[in-house]
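Chemist: coordinates only, no sequence provided:
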């Protein structure tokens, strides 16, 4: 075991492992990168089609790029790219240090974006990334380790356009046994003023979709305003419960007892009403799930406090 692991348990900067980890804050993860392509209309169109986003602001001669595309302009595709700001140098050193201290597993925990200015076709994208923070030692349900946050600043024609933060946990997996696994509790959904009505519906075994009072557009997930016309008034429509698998992934790792034994399939379900939502596909083996497979809504009783909408495939 690395000598810093024991002395770093105190969690105070300047002592043992934690002191060494803190020295990486502010260090660049690579050289300044240049976007492979200018911001362009075809990529905007493909993005909007994939997301089902029909906002008129993303079309026509005065089109802007959807803000959530911010990081898309920094990606290099499948081929190698020598001018990208890939994680290297300080980032690799930091991870080797954590590996040597026994924190050999890694999981992405969250990301956040901040938008400063609109991106328009023709903008040239440049970007750079730094290690922003390294946390003291934290204990989570997955294990004990350190959260590492990187920040990418994205510029358009030399002007700051937005910031992308990506956080991951570098950890030592907790030792699990069958008794503890059976008692794992499913994480609670985040309920706020914008989606409380949806979860009220789920509690009553209803899958509610928003419909704009202005233009009639259906939308899911729940939003405070219409993404088609911008209208703020809406009502709800109860979904029929039928749909098809539009896309899916099979979850293998990391194992998380609260979600049951893996592998299991998570699908992007296209409801008969035309909107899409993400949920588990149940009732068929994970390796039998297919795009286009019909599914039907049911509600899974997770525990005494929580029901969740899932989709059953197969003939039963």
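Modeler: Yes, it's here. This is a predicted model, so every value here is computed, not measured.

Chemist: CA only for contacts and neighbour counts going forward, please
Modeler: OK.

Chemist: contacting residues for residue 289?
Modeler: Residues near residue 289 by C-alpha atoms under 8 Å, 6 or more residues apart in numbering: 248, 265, 281, 313.

Chemist: dropping in the other structure now:
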């Protein structure tokens, strides 16, 4: 492989020289494992497991990375190797980045009061790859997390650093991915009905649509038609990247319906910079025509005179 890279990809040879180099040494979590962060995480995820509450609480295993984050100021134990690697990629034209996946292994539960330490290493740099986004390299880092010197978990994080592909912008609005699990929802939207799944085992409402109930595991369900009323639970304003079917900036909201479930949709009816948490909204069905036919999508319009 070394000979092939030398012949065809001199940059790849330089990048692979970073494999095995440390990205962080004797890093330490800025905060010990603590109940407030666990509570915020569980509220955001809608996780009501009793294992994460009370005097014998443990932290959700998927919070593993949260205890190692350095915030805007970073960590003192960080080395320059990772920044050098990304700098080489930037200089080569691979200026865009997207996180592709992560893998976590949990070796022991973390409990409030635990002081987390970690080391990180540049585990691998792939050969040059061509994807729909563009051509670039997958970079994987591995972080080993410890408490009192005892291994607690491993976190692998993989990104793609790439040079964006030049492509003709699509002329039509992107269509949602419809599968057997969510087809009923989109059939309802096409008929100007906002349908919510309801578990027939325990009555829990859920969105997005799923094949089974997260609360009780039952696979049987029916639907209820939402009133369409809701409030803005959270929102972001999209400025970039530009896309021919959209005109940035525009507001995308996490809408809490009156029935209690939440869904993501555009917020319309007021300027993007006037959208606020708590604004009352109501669903609106919009039809878009293109060469593939009519496409019906939902947006949420701010209710005038309220909020």
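Modeler: Happy to help now that I have it. All values reported here derive from a predicted model rather than from experimental measurement.

Chemist: still on that earlier bit, most neighbours among the contacts of residue 289 of the first structure, please name it.
Modeler: residue 281 (25 neighbours; other C-alpha atoms under 10 Å).

Chemist: count the residues that sit near the counterpart of residue 30 of the first structure in the second structure.
Modeler: Taking TM-score structural alignment for the superposition, residue 30 of the first structure sits opposite residue 24 in the second structure. Residue 24 of the second structure sits with 21 neighbouring residues when counted by other C-alpha under 10 Å.

Chemist: same question for residue 190 of the second structure.
Modeler: So residue 190 of the second structure, with other C-alpha under 10 Å, has 18 neighbours.

Chemist: need the strands for the stretch 51-200 of the first structure, in chain order.
Modeler: For the stretch 51-200 of the first structure, the strands defined by DSSP state E, counting those that start in this stretch cover 105-115, 125-134, 138-139, 143-156, 159-173.

Chemist: helices or strands next to the longest one in the packing?
Modeler: Translated: strand 159-173 of the first structure. strand 105-115, strand 143-156 (3 or more C-alpha pairs under 8 Å, 6 or more residues apart in numbering; DSSP states H and E).

Chemist: let me know which of the ones you listed is tucked in deepest.
Modeler: strand 143-156 (a mean of 22; mean count of other C-alpha atoms under 10 Å).

Chemist: which strands or helices does that strand pack on?
Modeler: Strand 143-156 of the first structure packs on strand 125-134, strand 138-139, strand 159-173, going by 3+ C-alpha pairs under 8 Å, 6+ apart.

Chemist: I'd like the helices and strands packed on strand 159-173 of the first structure laid out as CSV, including distance to residue 127 of the first structure.
Modeler: Listed next are those as CSV, based on distance: least, C-alpha to C-alpha, whole Å:
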stretch, distance to residue 127 of the first structure
strand 105-115, 14
strand 143-156, 4
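
Chemist: ok, which of those strands comes nearest residue 227 of the first structure?
Modeler: strand 105-115 (17.7 Å; C-alpha to C-alpha).

Chemist: touching the closest one from outside, list them.
Modeler: In contact with strand 105-115 of the first structure (C-alpha under 8 Å, 6+ apart) are residues 67-68, 70, 161-173, 254.

Chemist: just the buried members of the residues you listed?
Modeler: The neighbour count (16 or more other C-alpha atoms under 10 Å) marks 67, 70, 161-173 as buried among the contacts of strand 105-115 of the first structure.
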